[in-house]
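Participant: Sequence first, then the predicted structure, then my questions.
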Amino acid sequence: MCGIAGLFDTRGRRDFDRALMQRMNDIQYHRGPDEGDLYFEPGLAFGHRRLSIIDISTGQQPLFNEDGSVAVVFNGEIYNFQELVPELEALGHVFHTRSDTEVIVHAWESWGEDCVTRFRGMFAFVLWDRNQQTLFMARDRLGVKPLHYAILDDGTLIFGSELKVLMQHPGLDRRIDPLAVEEYFALGYVAEPRTIFKGARKLQPAESLCIRRGQAIPAPRCYWDVRFSLDNPVSLAEATGELTERLRESVRLRMIAEVPLGAFLSGGVDSSAVVATMAGLSEEPVNTCSIAFDDPKFNESEFAQMVADRYRTRHFVETVKSDDFDLIDTLAALYDEPYADSSAIPTYRVCQLARKQVTVALSGDGGDESFGGYRRYRMHLMEERMRSAMPHGVRRPVFGLLGRLYPKADWAPRVFRAKTTFQALARDSVQAYFHSVSILRDEMRRSLFSTDFRRQLGGYNAIEVFRRHADQAQTDDALALIQYIDLKTYLVGDINTKVDRASMAHSLEVREPLMDHKLVEWLATLPSGLKIKGQEGKYLFKKAMEPLLPNDVLYRPKMGFSVPLARWFRGPLKQRVRDAVLGDTLAATGIFNRNYLQHLVDAHQSGARDYSASLWTVLMFEAFLRNEGSVGSDSTAPRINRV
């Protein structure tokens, strides 16, 4: 795993400043502490930080083809590189390393832009072909690895694994994008391809961008998509058998490493299945790492221990105190833009623990999206059945009125919390799902933002992110539609972002067997009834794992990786929240309605409402603003409080 950075003159061959390139590369030292190098030629500069995993002795980057005309900087792993080497050798290519990176340059020479369709793995890379005067960049299909870029007014393209790399350049437009703010307060992250800054973009998953010097810069190209055909006639018995074999193959590919390797083990179905599969493929005990919490409401360590005992793993556990809130500013520095998933705290801690034992860790991320594991999926299907029983023209006025009149009752037993259900029934499927996953829902964001800021939004609503993907989903199946949306949004913007930054902060490589694109493609052919059956999520996955895992692990309620925000904000963080939310930093932006910020703080701290998720979202935005001022170049670019 690595960090990449670079500069490219899209119009000519200007020389770039070595000191600038050095800063861009050094700011991501944590992504690759083993080695670092720079490469320059007229109109081009590449930087690379290396975390050595495969071919430790000869896998340095930038890496070149035989005559030095093609160079690449690469972050990730190509898991099928051993299969591609003989194929490329048969086409006349000569390999000088045992590195998966070298496959990229030769694949480009043989297959051009289509080379990415041959790669199975997680990757973000930028390649320079001097003979064709072409810069080519690409990102893996499910967005496991990040790639940020910006095209400046003078024709310079800058890129980097993290946004902080781009922030070193004095020409980057660092004004806040109002549409990104709207997306953040709805979703808890800024959705691809946007970043928090007007001047920077993220290359989206399964996108490539090919730029020929001196020509107009094209739009990125999508080279892959998942199609939920749901037309596989396989039986349950056949599906469980094939799933087990596909998981074994995916795990086997991800166990290739020349450094210590292990796995996260939370005690949930996904990570437990990965560990069980690893144990069946390894002659040595698997290294497993778990975080325990001193608050029993959040502690899953006993279930992780069950799996560790069953497979006799080398199990490492550290207990996190329930008041482990010292990471707020650390997280702001890691993520570079507002990011509001509070499970980033325990994720950071488990990566910190794992790095003490291993350099590569396998995780269970991606299982909920493909197997149908989220509780919100079951709720959505229930609501869809109710929506289908009544035309939208009738539902909208009836349930819309009930949703407005019915009091919000977070404190009440679930059966009496009907307001959200009424609101959902008044909407169409995409609106309802967006409403259910939004941190601050539409009416809350309208209250949160100032009149002037709402005017700058020009009517934009973050639901457009979901609409855009729903239009591409090619399915009207209720479950498949929201799975597709999550694969394009939540998995990428939240889960993958969280794990990449938390792991790279500790120079740890994390690999995700459940995000293997061939596995995801196959699962998308299976009927939705094999994923959710009645009230049982991950039905097929659990059935397939019954011979390998205890029922107490498979069929217990899902806990998640959460922290006690509500208690923190009424207790040890009470004053900090009040100072941050109502302080000068947020006030100076002109984005917020201070009266509503006051309401959020007062209502939560009095116990009248649980606004912990909303307050965390505001708190992390404020932490981002403070951090942004300390990261970057000597630029005189517009400050963060200007939009």
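Facilitator: Good, I have the coordinates. Fair warning: this is a prediction, and the values are worked out from it, not measured in the lab. Numbers count the residues shown, from 1 in each chain.
Participant: contacts, neighbours, all on C-alpha from now
Facilitator: Fine.
Participant: Would you check that V360 makes contact with F264?
Facilitator: No. Using Cα atoms under 8 Å, V360 is not in contact with F264; the gap is 10.1 Å.
Participant: Tell me the buried residues in stretch 276-295?
Facilitator: For stretch 276-295, the neighbour count (16 or more other Cα atoms under 10 Å) marks 276-279, 285-293 as buried.
Participant: Take those residues and write them to CSV, including distance to E35 and secondary structure.
Facilitator: Output for these, formatted as CSV (distance: Cα to Cα, whole Å; DSSP: H, G, I helix; E, B strand; the rest coil):
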residue, distance to E35, secondary structure
A276, 34, helix
T277, 33, helix
M278, 30, helix
A279, 32, helix
P285, 30, coil
V286, 28, coil
N287, 26, strand
T288, 27, strand
C289, 27, strand
S290, 29, strand
I291, 30, strand
A292, 34, strand
F293, 36, strand
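Participant: ok, structure two:
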Amino acid sequence: MCGIAGIFHLSDQANIDAGLIAQMNDRQIHRGPDAGDYFFDPGVALAHRRLSIIDLEGSPQPMLSADKRACVVFNGEIYNFKELHQELAAKGYKFNTHGDTETILNAYLEWGEECVHKLRGMFAFAIWDRQKQSLFIARDRLGIKPFFYSLLPNGEFIFGSELKVITAHPAFDKTLRNTTIEDYFSLGYIPEPHTIYHNAFKLDPGHTLTLHKGDNGLPASKEYWDVPIDYANPLDQKEIDEQLIERLKEAVDIRMVADVPLGSFLSGGVDSSAVVAMMSQLQSEPVNTCAIGFDVKEFNETEYAQSVADRYHTNHRVEIVGQDDFDLVDQLAHLYDEPYADSSAIPTYRVCQLARKHVTVALSGDGGDELFAGYSRYIRHQLEEKVRNILPLGVRKPLFSPLGKYYPKLDWAPRFLRAKTTFQSMAMDTVEGYHNTMSILRTDERAKLFSEDYKRSLNGYNSLEVFKKYGDKVKHLDETKIAQYIDMKTYLVGDILTKVDRASMAHSLEVRVPIIDHKFVEWAFNVPTDKNLAHGIGKLSFKKALEPHLPHDVLYRKKMGFAVPLANWFRGPLKDRLYDGVLSKKMTESGYFNEKHLRRLIDDHVTGRRDNSASLWTLMMFESFLRQQKAS
């Protein structure tokens, strides 16, 4: 696990300033504190920061091929590198190391850009090909590892593992992208391929990008993999029962190779518990596990984590986070480099901090809810779709639109009375309704939040377009599969995997994610919806398969999530900070917001009339970003 960076001039053959590439690379030293080095060719500079995991001394980067033709910088892990090593050695390729980096290099020399199809793992890499005078870039299929890039006006293509690497270049233009501000206040993150900056991008998961000397501008990236959307051969119950555990165990097994201490997160939820159960069955010594608890009962899952730890006799470590643990608020903007509003970044940071005291590699259970339909919102979405199928849009829209508009926002009421979002969604089609459900601030709320000038500058753009792009691709699937696919393309990569990558790498901790192993995904996405969602229970096929391996209370209790008590913070210890930040000059003079509505959001929350905590956290994180951007 590492950080990579580079500069590739599309036309100029002059040497790249060594001080400049070092300055960029030093911004991500936390990703690779063990070593750092550079490679230079005319018009090319590649940089690397190394966190040693496999072949601790023998795989320095940047790495040149044996014939000196190609050079690679690589972030991630290739889990099938030993098999590829044997295959390539049989073809005559020489290996001077025992790690996965040289395997990527030789795979490229043998199969060219098609080498990505051979790789199983999480990765982002760039290969400079001296013979072709080209730079070949690839990102793993699910987007576990990040890749940021920009083309500067002077013809320099710059890239890095974090956005702060890009912004370190003095010629980078920090003009913000208007549409991604709309995306952020809808979704709480900025979805691929854009960033908060107009001229910086994220390479989409499952895509490659090839640049050649002499290119005039950026070529389009190419998709080499996607979640299997043909859904031609749905699995029957017998196949699920026979195969799920063995396939999951295999995905876990290949992620347990490391030359450093290894363990797992154990939140007490189904997914991390499943990973720990598989690990415990694959090794004789106890698994190292860690959990973060809260001193507020309704947010604390440690008793469930302990029951799994006791069952498998793990080396379990727990730390309790106080309800006033908000010291990280100002660090988050620096950690994520762009506005990011998932407040569970705080406990994620803490559990990574705890894990790093004992291990260098940790496995996590991320991706299970998206893959097996575990979120409760999928059940609500399915119920809404039943009404859509009964009543045509021409009937639903005039019936539900007024209800959605005038029904009060009853945050304090029981869930069955909090129907405003549901009424709004019922007046929409499948994708628009799901987008409405997923929005932190819905379209009507963003209309109140934003200034008239900013709304005009959007020229009608709405973050719904992000969902429609993916929804249109899978409109032949049922409503739940559509929602799962959209989540895997947006929420999983933009929120969940981003959160874990930045929080873990801030502590030089490598996190591996077996549930979204691409081979497991290709198999599991063919589990029919009626096997995943039934009797009001989500992720049912996954849970039933795990019944011999986990306690019933862990499998079938109500999902808690990894939340923090924001509502209480904003009415107590963070109240002054809320007013000072959200109503600061940086916010009110930014041109984005309606100042009166900003004040109304705070006042309604502080007085208890509304629970606006999610919206206010989103605003606070945006203000933190603006403050950091001005200081950098």
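Facilitator: Yep, it's here. The model shown is predicted, which means the values in this text are computed figures rather than measured ones.
Participant: Nearest to N595 of the first structure among the buried residues of stretch 276-295 of the first structure?
Facilitator: Using Cα to Cα, F293 comes nearest to N595 of the first structure of these, at 36.2 Å.
Participant: Could you measure from the closest one over to V269 of the first structure?
Facilitator: Per Cα to Cα, to the nearest Å, F293 of the first structure is found 19 Å from V269 of the first structure.
Participant: same question, G493 of the first structure
Facilitator: Here G493 of the first structure is placed at a distance of 23 Å from V269 of the first structure (Cα to Cα).
Participant: So those two - more neighbours on which side?
Facilitator: Under the criterion of other Cα atoms under 10 Å, the comparison of G493 of the first structure against V269 puts V269 first, with 27 against 23.
Participant: Can you tell me the closest non-neighbouring residue to A333 of the second structure?
Facilitator: F625 (5.2 Å; Cα to Cα, 6 or more residues apart in numbering).
Participant: ugh, typo on my part, it should be V287 of the second structure
Facilitator: Here the residue nearest V287 of the second structure, using Cα to Cα, 6+ apart, is T314, at 4.9 Å.
Participant: Could you do F541 of the first structure as well?
Facilitator: Leaving out its chain neighbours, the residue that sits closest to F541 of the first structure by Cα to Cα, 6+ apart is F371, at 6.8 Å.
Participant: now stretch 133-142 of the second structure: which residue numbers in the first structure?
Facilitator: Taken onto the first structure by TM-score structural alignment, stretch 133-142 of the second structure occupies residues 133-142 there.
Participant: And for that stretch, what's in contact with it?
Facilitator: By Cα atoms under 8 Å, 6 or more residues apart in numbering, the list of residues contacting stretch 133-142 of the first structure from outside reads 113, 116, 121-129, 145-147, 203-213, 224-225, 487-488, 492, 515, 517.
Participant: OK, contacts around the most centrally placed residue in the first structure?
Facilitator: What sits nearest the mean C-alpha location of the first structure, by Cα atoms, centre = their mean, is N496, with 2.3 Å. By Cα under 8 Å, 6+ apart, the contact set of N496 of the first structure is 143-145.
Participant: and if we set it to 6 Å?
Facilitator: Neighbouring residues of N496 of the first structure by Cα atoms under 6 Å, 6 or more residues apart in numbering: V144.
Participant: Assign it to helix, strand or coil.
Facilitator: Counting by DSSP: H, G, I helix; E, B strand; the rest coil, the backbone at N496 of the first structure sits in helix.
Participant: what's the counterpart of it in the second structure?
Facilitator: Taking TM-score structural alignment for the superposition, N496 of the first structure sits opposite L497 in the second structure.
Participant: quick one: its match from L363 of the second structure, how far?
Facilitator: Using Cα to Cα, L497 of the second structure is found at 13 Å from L363 of the second structure.
Participant: How about P191 of the second structure?
Facilitator: Plainly put, P191 of the second structure is 25 Å away from L363 of the second structure if you go by Cα to Cα.
Participant: Over to G121 of the second structure?
Facilitator: With distances taken as Cα to Cα, G121 of the second structure is found 13 Å from L363 of the second structure.
Participant: Equivalent analysis for M621 of the second structure, please.
Facilitator: Separation of M621 of the second structure from L363 of the second structure (Cα to Cα) stands at 28 Å.
Participant: Equivalent analysis for F542 of the second structure, please.
Facilitator: According to Cα to Cα, F542 of the second structure and L363 of the second structure sit 18 Å apart.
Participant: Those two: who's more crowded?
Facilitator: With neighbours defined as other Cα under 10 Å, F542 of the second structure and L363 compare such that F542 has more, 27 against 24.
Participant: The host helix or strand of that one vs the first structure, mean deviation?
Facilitator: Per DSSP states H and E: F542 of the second structure is located in helix 540-546. Here the mean offset of helix 540-546 of the second structure against the first structure after fitting is 0.5 Å, by mean Cα distance after the TM-score superposition for the first structure.
Participant: distance between that helix and the chain's centre?
Facilitator: Centre-to-centre, helix 540-546 of the second structure and its host chain are 25 Å apart (Cα atoms, centre = their mean, to the nearest Å).
Participant: For it, which helices and strands make contact with it?
Facilitator: In terms of contacts (3 or more Cα pairs under 6 Å, 6 or more residues apart in numbering; DSSP states H and E), helix 540-546 of the second structure is packed against helix 529-532.
Participant: how close does the helix it packs on sit to the first structure?
Facilitator: Mean for helix 529-532 of the second structure is 1.1 Å (mean Cα distance after the TM-score superposition for the first structure).
Participant: and for that helix, what are the contacting residues?
Facilitator: 372, 538-541.
Participant: What are the buried residues along it?
Facilitator: 529, 531-532.
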